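Enquirer: fold the following and give me the result.
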Amino acid sequence: MRESATNKSMAYQFTDLPLKTLIGPLARAEDLLARLDERVAKSPVREGFVERCHFADAAAALWLDGELVHVEDLVLHDVHMDIRTPTHELTRAHAVLRSRRRILSHPPAWALSSVGILALRGREGQGGYGLSAGRAGSEPAAATAAAGADDDAGESLAEGTDQEDALAEELAEIDAVLARSSRLLAGENFAPRVADSPDVDTAGQGARSRDAASLDSLGPLIRDLDWDEDQRLADWLAVVDELGGENMPAVLAAAIAWDAWQDIEPLQHQHWLGNLLVAALLRERGKVASHLFCLNAGLRVIPRERRKSGVRTTRLLAVLDAFAEAASAGLKQLDRLALAKGQMERRLRNRRKNSSLPALIELVLARPVVSAGLIATELKISQRAALGLVAELAIREVTGRGRYRAWGFV
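Expert: This next block holds a predicted model:
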């Protein structure tokens, strides 16, 4: 029998925090996050900033796991313009990218609801496992809000669905077939599990469902059977609920939630999801409402000895510094985009009023990478005219090849 919500919260205690030690870094992080959120909300380059945050944070998530994924490779993979065969690490980074987009496309409370967590884990329709007592009562409201968001954001999600990573799906299917074949050759009886049908508005959900089925088929080879993910996740959500009841500052609550995730370790194969949920907590609390915060990018600049320290105070100071570093980097990225916008707009002098160059500038700022076909489609011009506009704008070519080229600055 599962423990009660009161006993669950005992999995992680935060009653004896050294506030005198934390108050300085906390104030700095609170100030920088508030400043970043205000600037992003009012920035004319907000769309481009948000897209670049998705890619940078996804690459940083893999870096924290010890894998190197170049942001430019991830950008080209996302638009199906790979210059080499995608690696397993690149496919994982793309899964992080899709999850970030999905969280931001829903209401702030969706990601931390049981509906949202099951969806992000690729387990829709499998019941409300891992739901804490505090969130059980609000589940119908969260499901209704998520359904409303799906209706409102149908068009924006349709584009993501059209760009779903077909290669990742094929590789996942091959992995599942190999796993079943290996077990059959070993003489085991195996009945393949039918994965839940993916939602039509979910980019990459089919691939994640097949990945989950493949992992389940391998069983003890890659999973610890004593690792109760649902119970651990319920313990973590109980901590999050208790943080909300304490009326704690949003950044400090997010820092404690991050440390609790590292301590409880709910998921065996999606540990990176914890950082996204912490960023979603900041969004739910209204601290960073204009975008999904890049916590992975901030943790990347913090030494591993501090992030993995055996002393909780050291870990909390490390994550507070990560919040501040990520916010500071975000402010610099906004300045960089604004400067690039000003430099490109100088080329509009003495241009005719019906020129397509201003529209191209907006497109380049909004998208990390653009191709001749994309420019021609968006601006309703020929591909030859698109190549001419790119030459006038003098933006960097990122594929390094003569055909099927793409341009932009990441």
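Enquirer: contacts and neighbour counts: CA atoms only from here.
Expert: OK.
Enquirer: OK, contacts around residue 293?
Expert: 53, 279, 280, 282, 283 (CA atoms under 8 Å, 6 or more residues apart in numbering).
Enquirer: brain fart, residue 228
Expert: By CA under 8 Å, 6+ apart, the neighbours of residue 228 are residue 266.
Enquirer: where do the helices sit along the stretch 51-200 of the chain?
Expert: According to DSSP state H, counting those that start in this stretch, the stretch 51-200 of the chain carries its helices in the segments 71-78, 88-105, 114-120, 133-136, 139-152, 154-162, 166-185.
Enquirer: and for the stretch 301-410 of the chain?
Expert: Under DSSP H, counting those that start in this stretch, the stretch 301-410 of the chain gives helices at 304-307, 312-345, 357-366, 372-379, 383-393.
Enquirer: which of those sits closest to residue 291?
Expert: helix 312-345 (10.9 Å; CA to CA).
Enquirer: for that closest one, packing partners?
Expert: In terms of contacts (3 or more CA pairs under 8 Å, 6 or more residues apart in numbering; DSSP states H and E), helix 312-345 is packed against helix 19-42, helix 46-64, helix 250-264, helix 295-300, helix 304-307, helix 357-366.
Enquirer: reformat these as CSV; add distance to residue 323 and mean neighbour count.
Expert: Formatted as CSV, the helices and strands packed on helix 312-345 follow (distance: least, CA to CA, whole Å; neighbours: other CA atoms under 10 Å):
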stretch, distance to residue 323, mean neighbour count
helix 19-42, 6, 16
helix 46-64, 13, 22
helix 250-264, 8, 22
helix 295-300, 6, 24
helix 304-307, 13, 16
helix 357-366, 25, 20
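Enquirer: hang on, the earlier thing: of all the helices of the stretch 301-410 of the chain, which lies closest to residue 101?
Expert: Residue 101 sits nearest to helix 357-366 of all those, at 14.8 Å, using CA to CA.
Enquirer: sequence B follows; please return its structure for comparison with A:
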Amino acid sequence: MLDPALEGLFLALAKAEDTVSRLDARAQTCSFAEGWAARVDFIEASGWGWVSGEIVDLEDLVLHDAQMDARLPDQALRATYGLVRARHRARRAGPELQSSAGALWLAGYRGEPPSVAPAPLEAAEPGSAPGEARDLAGELVHQLRALSRGETDDSGEAVEEWMLWVRRLPDRAPALLRAAVALEGWRLVNPLPRQSYVGAVIVAHALRQSGRTRACLLGVEAARRALPQPRRGFLAPTLVRLAYWLQVLSLGAEAGLAEMTRLDLARQVVLKRIGGRRAHDRSRDLLDLLLARPLVSAPMAAEHLGVADHSARRLLTGLGASLMEVSGRSRYRAWRL
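Expert: Below you'll find the model as predicted:
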């Protein structure tokens, strides 16, 4: 009979494999995949801010990204927007991002991206206990415990240590299980406390580089907001912690699927409403902007369409009930699909 913690780990792995595969397959055929991915970036940043105690409105993040801030950006907004910038960079980067220089570039400590991919390492041979071979889960737990004893005060050295350690994880472990181990390892080392999101972005990028995901950059931070920590928090047993990270990946994929389905339904409703309009009408272009942004203001729509603000507001209100005004104020109003 399996140990309950081990059984829970592999049940969480099976669910994560299913949901991540369905999300990636759906993203490959989605006509507005880029807009959906941009939405996930902002949702992830908002979720990380909530977990880290930097509460920032989603509207402020979107306006800051468009350089149309309604107020002077504060430290919390700049820190949270760092995750949006990091995900933008990771989506365009290649294998050179899987290095300490790449991690520091994502964190904003380097002005130029790395240009050379790290040299491949040979996978470490599985360790063995006296008289018996260590199983996969036991080996991963052993490597995590070894990593927790190798912390350093220098951020660059700590990132490099984590990178080398991740590249030595056994190849026979499923990709998502390796991702969960890498996320837990990042938590143990904590090389960039003020940019703790970097580890999750690098792990998601590694999954994409390896081909486990092809059309999406998995999100972690928003799911961490919705999923409570294990009963004993950071002191929970290692297998429970790994199951927690797999549940985070699964929940993030489920949320991505739900958001894609909701956007597709709203898109079909709006297209049906504007289907009979004249050919020069800009409503379809406005719909593309609404699909690409979680929130849209009248100045943003006016700049995107090249029309006056009052014309943009008229087009926004003309899209019907599928468009919701979410700011609740008379100035700097914002709408979402």
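Enquirer: and the TM-score, once the two are fitted together?
Expert: The TM-score (TM-score structural alignment, normalised by the length of the second structure) is 0.79; 299 aligned residues with a CA RMSD of 2.8 Å.
Enquirer: sorry, back to before: restricted to buried residues, select the contacts of residue 293 of the first structure in PyMOL.
Expert: Listed next is the PyMOL selection for buried residues among the contacts of residue 293 of the first structure, using 16 or more other CA atoms under 10 Å:
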select buried, resi 53+279+280+282+283
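Enquirer: and the contacts of residue 293 of the first structure as a markdown table, adding secondary structure?
Expert: Below are the contacts of residue 293 of the first structure laid out as a markdown table (DSSP: H, G, I helix; E, B strand; the rest coil):
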| residue | secondary structure |
| --- | --- |
| 53 | helix |
| 279 | helix |
| 280 | helix |
| 282 | helix |
| 283 | helix |
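Enquirer: now, which of the contacts of residue 293 of the first structure sits nearest residue 367 of the first structure?
Expert: residue 53 (11.5 Å).
Enquirer: and whichever residue in the first structure pairs up with residue 107 of the second structure, how far from residue 114 of the first structure?
Expert: By TM-score structural alignment, residue 107 of the second structure lines up with residue 121 in the first structure. Residue 121 of the first structure sits 10 Å away from residue 114 of the first structure, going by CA to CA, to the nearest Å.
Enquirer: one more: residue 120 of the first structure?
Expert: From residue 120 of the first structure to residue 114 of the first structure the distance is 10 Å (CA to CA).
Enquirer: for residue 160 of the first structure, same thing?
Expert: 23 Å.
Enquirer: please pull up the equivalent of residue 285 of the second structure in the first structure.
Expert: By TM-score structural alignment, residue 285 of the second structure lines up with residue 359.
Enquirer: check contacts around the alignment partner in the second structure of residue 392 of the first structure.
Expert: Alignment note: residue 392 of the first structure maps to residue 318 in the second structure; criterion TM-score structural alignment. Shown in contact with residue 318 of the second structure (CA under 8 Å, 6+ apart): no residues.
Enquirer: and for residue 204 of the second structure?
Expert: Residue 204 of the second structure sits in contact with 179, 217, 218, 219, where contact means CA under 8 Å, 6+ apart.
Enquirer: one more pass at 6 Å, please.
Expert: Neighbour list for residue 204 of the second structure: 217, 218 [criterion: CA atoms under 6 Å, 6 or more residues apart in numbering].
Enquirer: translate it into the numbering of the first structure.
Expert: Per TM-score structural alignment, residue 204 of the second structure is aligned with residue 279.
Enquirer: where's the counterpart of residue 314 of the first structure in the second structure relative to residue 52 of the second structure, distance?
Expert: Aligned counterpart of residue 314 of the first structure in the second structure: residue 240 (TM-score structural alignment). Distance from residue 240 of the second structure to residue 52 of the second structure, counting by CA to CA: 22 Å.
Enquirer: ok, residue 208 of the second structure next?
Expert: On the measure of CA to CA, residue 208 of the second structure and residue 52 of the second structure end up 26 Å apart.
Enquirer: check residue 155 of the second structure too.
Expert: 19 Å.
Enquirer: one more: residue 291 of the second structure?
Expert: 28 Å.
Enquirer: which position in the second structure pairs with residue 325 of the first structure?
Expert: So, by TM-score structural alignment, residue 325 of the first structure is matched to residue 251.
Enquirer: report the contact partners of that match.
Expert: By CA under 6 Å, 6+ apart, residue 251 of the second structure lies in contact with residue 223.
Enquirer: which residue in the first structure aligns with residue 159 of the second structure?
Expert: For residue 159 of the second structure, the residue aligned by TM-score structural alignment is residue 233.
Enquirer: surely its match touches residue 266?
Expert: Yes - Residue 233 of the first structure is within contact range of residue 266, at 5.0 Å (criterion: CA atoms under 6 Å).
Enquirer: so these two - more neighbours on which side?
Expert: residue 266 (24 against 21; other CA atoms under 10 Å).
Enquirer: in the second structure, what residue corresponds to that one?
Expert: Checking with TM-score structural alignment, residue 266 of the first structure has residue 191 as its match.
Enquirer: would you mark the buried spots in stretch 263-272 of the first structure?
Expert: 265, 266, 267, 272.
Enquirer: now the last one. Nearest residue, chain neighbours left out?
Expert: Spelled out, that is residue 272 of the first structure. Spatially, and ignoring its direct neighbours in sequence, residue 272 of the first structure is nearest to residue 61 (6.4 Å; CA to CA, 6 or more residues apart in numbering).
Enquirer: map the one you found onto the second structure.
Expert: Per TM-score structural alignment, residue 61 of the first structure is aligned with residue 48.
Enquirer: now do that match against residue 158 of the second structure, distance only.
Expert: From residue 48 of the second structure to residue 158 of the second structure the distance is 22 Å (CA to CA).
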